[in-house]
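Novice: Only the shape, not the letters, is given here:
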């Protein structure tokens, strides 16, 4: 290009800039960041405190073999914390902006291979493959989820920030650090196997009444009927006292197998 041509081009560009034709393009908008208290589908968004997340994961006794699902995962911090412990963790969140924000955070933290997120309604989503479920919802929403949770694999751990499951008594709870004034408590439940109903023990009979993980009922052996006390389920594990003896065992596929005072005992569903 000749000196004259260069001068013509420079003059033309200067004119275009002065006319706004080649004005600087506007800067890209900043990446989305959530605001504490922002409205959501069912609840406002409040982040779980980092120390409580760690306590919740400890309560659930998570291992790298677990699959954790966080219902209403917000900014992804619980899922990311679980992934940092080596778990496969997944968050379900209704707000698409929060989902994308969580994915960026997982990438930045180097755990995107283990921390995943999907946009969806927790009441319409399938999370039946989880071995640990975490949530920070209102009690009414927990109760709405309760039938789905109780249908999950026995032994699945459910941990909730602050809010309970109504009349379903928790198996464990932790209280926050000194000076914590709000959202300082977590509760844990273990999904129980279904042991309620009639069982045969040889010529004897075990009749169990189950309310969540708690058991009452009677044991009839050798013509003697005894009340069951201190009965409960812990996942598939069953324990109760009857006639001054402590029965322990495991419920699986229509059969209970276990020990009582060092001797084996078993029971089967009739029919």
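Specialist: Arrived safely, thanks for sending. Fair warning: this is a prediction, and the values are worked out from it, not measured in the lab.
Novice: only C-alpha atoms for contact and neighbour calcs from this point on.
Specialist: OK.
Novice: Which parts of the stretch 151-271 of the chain are helices?
Specialist: Per DSSP state H, counting those that start in this stretch, the stretch 151-271 of the chain carries no helices over any range.
Novice: quick one: the strands in it?
Specialist: For the stretch 151-271 of the chain, the strands defined by DSSP state E, counting those that start in this stretch cover 157-161, 172-175, 185-190, 197-201, 204-211, 214-221, 224-227, 229-234, 237-242, 245-252, 255-260, 263-268.
Novice: could you dump those to TSV with mean neighbour count and distance to residue 101?
Specialist: TSV is the format used below for the strands of the stretch 151-271 of the chain (neighbours: other C-alpha atoms under 10 Å; distance: least, C-alpha to C-alpha, whole Å):
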stretch	mean neighbour count	distance to residue 101
strand 157-161	25	22
strand 172-175	15	30
strand 185-190	23	25
strand 197-201	17	48
strand 204-211	18	41
strand 214-221	19	41
strand 224-227	14	56
strand 229-234	20	37
strand 237-242	20	41
strand 245-252	18	42
strand 255-260	17	47
strand 263-268	16	51
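Novice: let's bring in a second one:
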């Protein structure tokens, strides 16, 4: 090999290494961009199909492995059965005992006999001016129970308990009670409850303490089969609750009255 050939070979190798060094950052940069895209954080919602169209449907015609919101018209589906057969949990029972022991420390509750008046009620909501039931995404829709000495409300995430202090009136179609509640809830520890039947399978509940008043429409466990059920079927995670129910005008009036009595300035 001549000296000239040797020098030319060395120059070719140097140039080749230089070109490779120049191209490496470009390849690394491109790879970095791809990795950046792949590693972009995604929320769970990005991979969940959310149903927002409320339609009347039979659950058997739907893919219930996905989120579905629909009006169950069957009156006999697993969703209706779940509401009908709901029972309080052991934690509920323990909480009720604790609440009652606290309220009844210096108080003897009044024991009553309902004489056939229903004891277990479930919230009704209005949709397009028709009463319906609601199967929530999270927790149980409010339901209420009158025992022989207490009034219990089960909410989506918590429950409330009050002792019966007085039976004001009881007929086959209505009951009115004075309740003993917490001092933090009412200065005189009293609240008032009235439940009256206004139509077949429909009851109106009025609850009041101090200046607070609320109205709920209810049905009994036996009345469930008379109403369609709005189902918010959440399979993998918590979704937003359905907020398209009618706003009750009577309820809004009572709330406004309570605010005025309490001295609030309305906007």
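Specialist: Here it is on my side, so go on. None of the values given here were measured: they were computed from a predicted structure.
Novice: Can you pull the TM-score for these?
Specialist: TM-score for the superposed chains, counting by TM-score structural alignment, normalised by the length of structure 2: 0.23, backed by 107 aligned residues with a C-alpha RMSD of 6.1 Å.
Novice: Let's have the strands of the stretch 151-271 of structure 1 in CSV, adding distance to residue 81 of structure 1.
Specialist: Conversion of the strands of the stretch 151-271 of structure 1 to CSV gives the following (distance: least, C-alpha to C-alpha, whole Å):
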stretch, distance to residue 81 of structure 1
strand 157-161, 15
strand 172-175, 18
strand 185-190, 16
strand 197-201, 41
strand 204-211, 33
strand 214-221, 32
strand 224-227, 46
strand 229-234, 26
strand 237-242, 29
strand 245-252, 33
strand 255-260, 37
strand 263-268, 42
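Novice: For residue 141 of structure 1, find the nearest of those.
Specialist: Nearest to residue 141 of structure 1, of all the strands of the stretch 151-271 of structure 1, is strand 157-161, at 11.4 Å by C-alpha to C-alpha.
Novice: Pull the number of nearby residues for residue 13 of structure 1.
Specialist: 13 (other C-alpha atoms under 10 Å).
Novice: try the one 3 residues further on
Specialist: Residue 16 of structure 1: 13 surrounding residues under other C-alpha under 10 Å.
Novice: So it, which state does it fall into?
Specialist: Under DSSP: H, G, I helix; E, B strand; the rest coil, residue 16 of structure 1 falls in the helix class.
Novice: mind listing what's buried in stretch 78-94 of structure 2?
Specialist: If you call a residue buried by 16 or more other C-alpha atoms under 10 Å, then stretch 78-94 of structure 2 has these buried ones: 79-80, 83-84.
Novice: Please flag which of those residues sit within helices.
Specialist: Secondary structure from DSSP state H places 79-80, 83-84 of the buried residues of stretch 78-94 of structure 2 in helices.
Novice: Out of these, which is nearest to residue 220 of structure 2?
Specialist: Nearest to residue 220 of structure 2, judged by C-alpha to C-alpha, of those is residue 84 at 9.4 Å.
Novice: Follow the chain on from the helix or strand residue 101 of structure 1 falls within and name the next helix or strand.
Specialist: Residue 101 of structure 1 belongs to helix 96-108 when assigned by DSSP states H and E. Toward the C-terminus, helix 96-108 of structure 1 is succeeded by strand 115-119 as the next helix or strand (DSSP H and E).
Novice: which secondary structure elements does that next one contact?
Specialist: Under the contact criterion of 3 or more C-alpha pairs under 8 Å, 6 or more residues apart in numbering; DSSP states H and E, strand 115-119 of structure 1 touches helix 77-84, strand 88-93, helix 96-108.
Novice: Which among these is found nearest to residue 205 of structure 1?
Specialist: Checking these against residue 205 of structure 1 by C-alpha to C-alpha gives strand 88-93 as the closest, at 43.4 Å.
Novice: Going along the chain, name the strands of the stretch 151-267 of structure 2.
Specialist: Going by DSSP E, counting those that start in this stretch, the stretch 151-267 of structure 2 shows strands at 159-170, 174-180, 190-199, 202-209, 212-220, 229-233.
Novice: For residue 253 of structure 2, find the nearest of the ones you listed.
Specialist: Closest to residue 253 of structure 2 of those is strand 212-220 (C-alpha to C-alpha; 9.9 Å).
Novice: ok, now how distant is residue 3 of structure 2 from residue 14 of structure 2?
Specialist: Going from residue 3 of structure 2 to residue 14 of structure 2 by C-alpha to C-alpha, to the nearest Å gives 17 Å.
Novice: Many thanks, we can stop here.
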